[in-house]
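# generate a structure from the sequence data that follows.
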Amino acid sequence: MVLSGKRFISVIAASALLASSTLGVAASFPANAVVEYWGQNSAGAGGSGSQKNLASYCDDSTDVLVLSFLTEFNVGGLPGLNFANACTTTFDGTQLLHCPDIGKDIKTCQAKGKKIILSLGGAAGSYGFSSDAQAQTFAQTLYDMFGQGTHKYRPFDDAAVDGFDFDIEGGGATGYAALSDSLKSLSGNKLLITGAPQCPFPDAMLGDALNKAVFDAVFVQFYNNYCTPSGSNFNFDTWDNWAKTTSKNKDVKVILGLPGSPTAAGSGYLTFSQIQTTVANVQKYSSYGGVMFWDASQTYSNTQVSPNLAVAVANLVHGGGGSTPPPTTTKAPGTTTTSKPTTTTTTGTSPSPTSGGGKCVKTGDSCPTNNQYICSGNSFAACSNGQWVVQACPSSLTCFTTTDGSSIYCAQPASGSSGNTCASNSGSLTPSSESSKKAPKPYKNNRVQAQLSVVSTTDSTWEAVINARRTDLKPFGSKVVVGFSLGPQMSLTEAQNGKVTQSGSKVTMQIQNPHKKSMDLVFKIKGTIDNDGVFVAPSGSGMTFQS
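Coordinates of the predicted model:
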């Protein structure tokens, strides 16, 4: 069905809205908020549920709903929207979605005190700016079409969103500070501006804007990367430090971003008990502002906790706290005393996190569980007959915990340093300042930045997630060919949405992009390890992306 483009608010009504928008207090982000992304029917794609209409999620379990996504900027023209099954009709003679039902739901939710934010970017589509001037032009388009301005085409009719979210997964960093500044100026500081950076700090796309412009909250994606809460490189404190020392808005809120179910992301899903522990750990930071989920269709259909994850987490967050954190332990990577840690090498640059399970032991120290493996500074320690045995990672490599927290591996650190991160203190060893700066080094060229995060390992298998982002304005196409070399006695057996071929150490993956075009590409890979082999991940010089 194609609708006429004649349904839009009158100039007089719009002028009244614009006048009212310049009055009153500045926008404020809710405290102890639960934030849900909505619009992509993520659960439906994963087979675990189906997306309901927007108003269905405007209940006591959700404070902020983020409409996802505006996927095409088309500066100077009409932008592109995608809300999956929630809206498919267009304005007459255009490809622009016209979503009156979403508009009605926006007003219903706002009447209940909920904040409604429109998210720009996401994985699919093609977007980005070549200059600040383009971003400033686009800000006016956003304000006129979705805010309190006037425009011939208003996808939500006379409903106006409370703000805009920058979920910039690729396309470069240009223009987003100017976009934020312009939207704040146009609205008299009444629009909320949020960002959704990935957890490696600083974010490759939004890092510059986050330092230069005012943001009300950041929904940090602590998944599909090495800095998940379940591993030892969880870096909420790094983001808290940014909020208090670097951000232009010293009241900016850092939101703990998590997947809403096991199928919502490639890695980083937490059970409810793990969420309780994590919230208890992070609520001590003054910038902590609540929890974000990708996405509503996932959390509301996730019944692993009763009645569902959305309700359980809302009760937790709105109550202001979590459970008392238990002592942190790391399981052994294998089931026998001959288990070996996985070793990876990667390349690139990325500043490192500053929190996690830094622990230092010496050979001969007592240990509680035989066959347990932990990282001890840059080395690793194995518990054998009640005593720790400390061994160094191969030259220039550093010990990391897998993202699921179950095992350990060795990888090249982003800093390029493998010096001792355990300092002597009155005869005992404690983590030095260098121990808080570890992060696996990413792959990077002038078009793609990719992070390989090891999810889990055993004596014979390994699993990882590759998170690749375009750093230029050209998106990944429908098929992406990824190549790299594996270490001796290693095999790649499976690639999500892809076909694997291996000749010796050379591996080629033909990945079918779930989207016709996208600014990032996240997929899981699995493989095997011979008992006599070690895991050697692709190096920067040998990794390739073709689309």
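# contacts and neighbour counts: CA atoms only from here.
Will do.
# quick one: V390 is in a strand?
Yes: assessed by DSSP: H, G, I helix; E, B strand; the rest coil, V390 belongs to a strand.
# from F69, how far off is the closest residue to it other than its chain neighbours?
Using CA to CA, 6 or more residues apart in numbering and skipping residues adjacent in sequence, the residue nearest V390 is A381, 4.2 Å away. Distance, A381 to F69, by CA to CA, to the nearest Å: 46 Å.
# another for comparison:
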Amino acid sequence: MGDHPIAAAPVAATTTAAAAATPAKAAALRSGRNKFIIIGVSAAVLITAASLIAYFATKGNKSQGASAGSPGSSTSPGTGSGSKPTGQKLFGYFGADAMANGVDILLGTLPPSTDSSTYQKDLAYYCNTGYFDTINLAFLNEFGGGDNHFRFTFGGFSIPNYVTSGTYIYTGGQTETNSPAVVSSYLNLGKDIKTCQANGVKVIVSLGGDKVSDYKFSPGDGKRYAQLFYDMFLEGTHPVRPFGPGVVLDGIELDIEKNPAYPGPSPWTPEMIDMINTLRALSPKTILAIVPQCYLKDLNYNGSDQNVGAVIPAVADKIDYLIVQYYNNPTCSYPFNFNYYEWTKLFKGKIVVGLAGDWTSAISGGFLEPGPLQAVYDEIKSDPQFYGFSVYDVSSSTPPALSKSPATYTNPPPTTYSKALKDVLSGVTVGSGFPSQAQLGITTDKQYSKRCGGTWVNANQTCSNKACTSNADCGKFEQCFDYMRNC
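Below is the predicted model:
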């Protein structure tokens, strides 16, 4: 759960297509049992009526600062867990090229696209849309081991904007060892970073990402890498600055999606705490964030995230917000027991709800079309901790990406999802909304629809009654949902 896939670039050294936000689609939910149709329709009518009454009763009662989430407004960094949102923001992930990751809403997982026309645009293009307040560079997905080395893997660089591969390797020395073409690509990306910042868009580097990438923490790495990243990406100085000597990023986020000691406590916890504390001491104004998965039901971790759950309370006063990942995590995502308010009890600061950019950006589900997006927003918009949405990723949620659905599969229109996210955060009604299934009392695994497939769309249409006994039922690179293994 919780992987973000990075699409393969033609020259990239590493492909993490199963990573970062392995994409998916979940259209309309069906019970699959005819004998419950009448009961379900009756319940839906009652709930819809109640929702309409609540909607019109509260219309116009937007959360504090909801309309202030425009590109260029600051995030008030460094204020820690006691701070309150000053406006709801839209965060976007750039670099993994989810638009070209190869997932099809009917056929499931396919090889990543090598068609350059499907690659993400340059960073400045997305910043210039006016949709995003913060862009997260995804991902610095290899580091650790005590030698200060690291790797960026950005899929599908926009040729000719960035010249060549999105893979950049730092070997830990004091000299540049990448080819001139790679160096040129990253310097061009650095120019775009400055363009974004000039337009008021924050640019943050995301550490980690998918659980299959080779990142780890050896003893001492927390402080060691905090100093290195401060010197190479923040206000420090270093002979090697990948984005250029004058480019200072706005922050760093920890997106750690694995625990090498599962089901025990993560041995990386002390190092992650040291990293956050050291970065905060080195740079009081730098934005620092943590990205946990939404799932909180693992009994081994007492209602916390298995990867960073112990880190968050230890550094709550040092970080600016959490981005809780509500995709590729079906049992805690809308409409299955959406658990935002459980997170507000674990962390008292700002919380960003992480969403997928389209059906194909979350292979295990979690994409919210305008109707459910409106429902989620209406449910949490007035909570003072709600800080906005993030989208994985900008390439799939922003034109020229296409928006495929069963109805438009053969001739899909350009996506409007980034606009819908920005609009809803500004108080614009983007859909009718409908209540979470959790409000119907659906709490056990067997009460969920028995669907299995590469994406929710395919599952809804072709295998809603298919028994699924293991992940292998869905194919080598597809995933059955955890709660379906015994269905």
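# returning to what we had before: what's the local residue count around the residue nearest to V390 of the first structure?
26 (other CA atoms under 10 Å).
# what does I53 of the second structure give?
Applying other CA under 10 Å, I find that I53 of the second structure has 12 neighbouring residues.
# confirm that it sits in a helix.
Yes: counting by three-state DSSP, I53 of the second structure is found in a helix.
# in the stretch 1-150 of the first structure, mark out all the helices, start to finish.
11-21, 42-46, 100-111, 132-146 (DSSP state H, counting those that start in this stretch).
# for the stretch 151-300 of the first structure, same thing?
176-186, 207-212, 236-245, 272-282, 296-301.
# name the stretch among those helices that sits most buried.
When you average the neighbours per residue for each of the helices of the stretch 151-300 of the first structure (mean count of other CA atoms under 10 Å), helix 296-301 leads with a mean of 26.
# which strands or helices does it pack on?
Helix 296-301 of the first structure is packed against strand 33-38, helix 42-46, helix 309-318, with contacts defined by 3 or more CA pairs under 8 Å, 6 or more residues apart in numbering; DSSP states H and E.
# tell me the most buried of these?
strand 33-38 (a mean of 26).
# against the second structure, where does it fall?
Aligning strand 33-38 of the first structure against the second structure (TM-score structural alignment) gives residues 89-94.
# ok, and what's touching the matching stretch?
69-70, 123, 131-138, 387-395, 421-422, 425 (CA atoms under 8 Å, 6 or more residues apart in numbering).
# average offset between it and the first structure?
Compared with the first structure after the fit, stretch 89-94 of the second structure shows a mean deviation of 0.6 Å (mean CA distance after the TM-score superposition for the first structure).
# check for me that the residue nearest to V390 of the first structure belongs to a strand.
Yes: remark: A381 of the first structure belongs to a strand, assigned using three-state DSSP.
# my read: it touches K359, true?
No: contact criterion CA atoms under 8 Å: A381 of the first structure and K359 do not qualify, at 10.1 Å.
# show me what contacts the residue most central in space within the first structure?
By CA atoms, centre = their mean, the mean C-alpha position of the first structure lies nearest to Q221, the distance being 2.5 Å. Residues in contact with Q221 of the first structure (CA under 8 Å, 6+ apart) are 196-199, 256-258.
# fine by me, we can end here.
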